[in-house]
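Visitor: got a predicted model here, sequence first, then my questions.
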Amino acid sequence: MKQIARECGVAISTVSRALNGSTSIRPEVREQIVATAQRLGYRPNNAARALRSRSSRTVGVVLPDMLNTFYAKCTAILQDQFEAQGYGIRLAVTGNSVDREREALARLESERIDGLVIVPTARRWQDHIRGVPAVQMNRHTKSARADIVQSDEAYGARELISHLLNLGHRRIAVLIGDKNFSTTQDRMLGVRDAYDSSDAFAGPTRVLFGTHSRSWGAQAFDDLWTAGERPTAIFAAGSEIALGVLHRTREMGVSIPEDISLVCFGDPEWFLVSDPPLTTFEQPVREVGMIAAQLLLGRMGADEAADASHVRVSGRVIVRESTTAPPE
């Protein structure tokens, strides 16, 4: 700014007002300053602005990974919503690591973000970023005092398991994520509800807890297929798990759905074009992202002191060719 002031023969305060859109400067002077700034490649120092104004006009978005299409799509929706209100986003990916989450939150706090959307890994994540309005998206922890918006995971799991039970399946294996995450707990609640409301016996044949990864999905299928009594259907709680299962069935010559039925959570585009197309619970990605942004914008505005809310958004089951009655 000093260099611009020298070249234009004006005070630094005049440069500042011109670059901030002030109308109190003669138009020809403002045009000269703006043109000089563009020629010199001027960029505002957002860190300095944040120190002066106590606002960076930035929102932090903390996610476990970007391979999951649910989180990738939510991020695009959040960016659109926040940019429309004049906020940029700073993205951090934790890989479900508590240490990486803590470091990301400390860094975002030091950058004076105005708000936070987080898919939490640690139970006490809020200890690492104080005084920042926050919304928990899809996952949540009971220890945090923050708004929650999520797809109705219990409903989705209940409907998928009920679909399999109605087809006649009784040997159903559940491949699901980390048992400490709220999404896993909600989905297991839905699995139990499906059995409780049916005339089937106590519950699924096997429940395997693991990671939302292709490699774990493949390993879990190996464990199931080499066991004494093979399942007739699999509930895969994520698209990466389902991809691992599909990879192993192809390698082993196992046919879906003739040998085993498969239902999944989420609905990336490849579900529709896989062979066969997969029966799934389509999560309401757009609605979750939109509501998360609206809740946080409200918190950063006049609603900062309002009671925390918990919003569940229903998705829908899409029945495709990956499920049929169990083999004889």
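Guide: Sure thing, it's come through.

Visitor: hey, let's count contacts and neighbours off CA atoms from now on
Guide: OK.

Visitor: and the helices in the stretch 201-328 of the chain, which stretches?
Guide: Using DSSP state H, counting those that start in this stretch, the helices assigned to the stretch 201-328 of the chain run over residues 214-225, 239-252, 270-273, 285-299.

Visitor: for comparison:
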Amino acid sequence: MKRTTIVDVGRLAGVSAKTVSRVLNDEPHVSPAVKQRVREAADALDYHPNVFAQALVRRKSNMIGLIYENPSPSYVVELQRGVLERLTGERYKLVVIPIRSVQDHAGEVVGMLRSAALDGVVLAPPASDNPIILNQLKDARILCARIAPTRLIDMAPSNLIDDVAAAREIADYVIGLGHREIAIIRGDPTHASTEARMLGYTQAFYKADIELRLERIEPGLFTFDSGLAAARDIFARGDRPTAILAQNDDMAVGAMMAAREFGLSIPDDVSVVGFDDSEMSRITWPRLTTVRQPVFEMAIAATEMLIAQLEGRDVTARITHPHELLIRESAAPPRSLG
């Protein structure tokens, strides 16, 4: 089949191809009646303009990127849902750019954005904290907005929660239940939130005069499998803890699976808590006590920040979103106190 062109649209609408181009590129000085005829003709012919050709004409692609690394499927879905929610009814389209390791490929990110001719980008962790990416974006004059950064907050418009306070609150809750023998599963060391949450836990332990035992701190990667492996190591040792603080929900659910492998009941034998309030935390049993990080709302707000910059409007430099401790069934007082 012959591909429909703007010449065909113009012929049906009774205008020149140049006028069709002006209408489709939202240029001024075209009457509403002509705009309507052109759009009706384009619909009738099922004509869709070439976005790359439009980008050459306007020097804008009307495409924005979303860069993320986080391996948690629930987290990624919330990111994408939030960006797409804000783009509803807008002319901008979303290009999703997953990166296996931001730390290993930070120097290549801006080159990818340039090659894709994107107008701007939303950065999710850990890209939102990476100084190489942030500096190269600034040098390339590519606009950005950030989700959940914990460093260099004033370098670009940012949406965040207080990770330290959130982690301290959930640790305080577990300690308040009576737990003193507590293990920790850390997140990915390349994510700044890992250290922020560790600081929150440390503050809670210090306030309660509980020793932070290094042998009870296990490494993880924010994945289910890493949580499972870390908890297996924890339970294989003789001095089993009565509670586990996992730095995200995927690792917490992995820890719950390991507990069952060792014949342990949750929360009777061991309490497990997470972080994020992912879908996984709500459908596992028992349901997971966790901290709600409003990823969906943060993604909406970051996209609004980016659009405002693209349109030359005033931009809020920083929004601190509230977190929420969600008390469910996976944590209870230790059996000796129950």
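Guide: Yep, it's here. Quick caveat, the model's predicted, so the values are computed rather than measured.

Visitor: TM value for the aligned chains?
Guide: Scored by TM-score structural alignment, normalised by the length of structure 1, the superposition of the two chains gives a TM-score of 0.85; 325 aligned residues with a C-alpha RMSD of 3.0 Å.

Visitor: about what we covered before: what about the helices of the stretch 201-328 of structure 1, which gets the closest to V207 of structure 1?
Guide: Proximity to V207 of structure 1, assessed across the helices of the stretch 201-328 of structure 1 by C-alpha to C-alpha, is greatest for helix 214-225 (10.1 Å).

Visitor: in structure 2, what stretch matches that closest one?
Guide: Following TM-score structural alignment, the partner segment of helix 214-225 of structure 1 in structure 2 covers residues 224-235.

Visitor: which residues does the matching stretch contact?
Guide: For stretch 224-235 of structure 2, contacts defined as C-alpha atoms under 8 Å, 6 or more residues apart in numbering pick out 183, 185, 216, 218-221, 240-241, 246, 250-259, 262.

Visitor: could you rerun that using 7 Å?
Guide: Residues external to stretch 224-235 of structure 2 that are found in contact with it (C-alpha atoms under 7 Å, 6 or more residues apart in numbering): 185, 218-220, 240, 250-255, 257-258.

Visitor: export the residues you listed to TSV and append columns for neighbour count and distance to A171 of structure 2.
Guide: TSV is the format used below for the contacts of stretch 224-235 of structure 2 (neighbours: other C-alpha atoms under 10 Å; distance: C-alpha to C-alpha, whole Å):
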residue	neighbour count	distance to A171 of structure 2
I185	29	13
E218	19	16
P219	16	18
G220	25	18
R240	15	18
D250	31	18
M251	32	16
A252	32	14
V253	27	17
G254	21	19
A255	31	17
M257	20	21
A258	21	21
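
Visitor: out of the residues you listed, which is nearest to L310 of structure 2?
Guide: D250 (35.5 Å).

Visitor: show me what contacts that closest one?
Guide: Taking C-alpha under 7 Å, 6+ apart as the contact definition, D250 of structure 2 lies against 72, 222-224.

Visitor: considering those residues, which are maintained in structure 1?
Guide: Of the contacts of D250 of structure 2, the contacts whose aligned counterparts also meet in structure 1 (both residues aligned by TM-score structural alignment, their matches' C-alpha atoms under 7 Å) are 222-224.

Visitor: by neighbour count, which of those wins?
Guide: Across the kept ones among the contacts of D250 of structure 2, neighbour numbers were computed from other C-alpha atoms under 10 Å; F222 holds the maximum, 25 neighbours.
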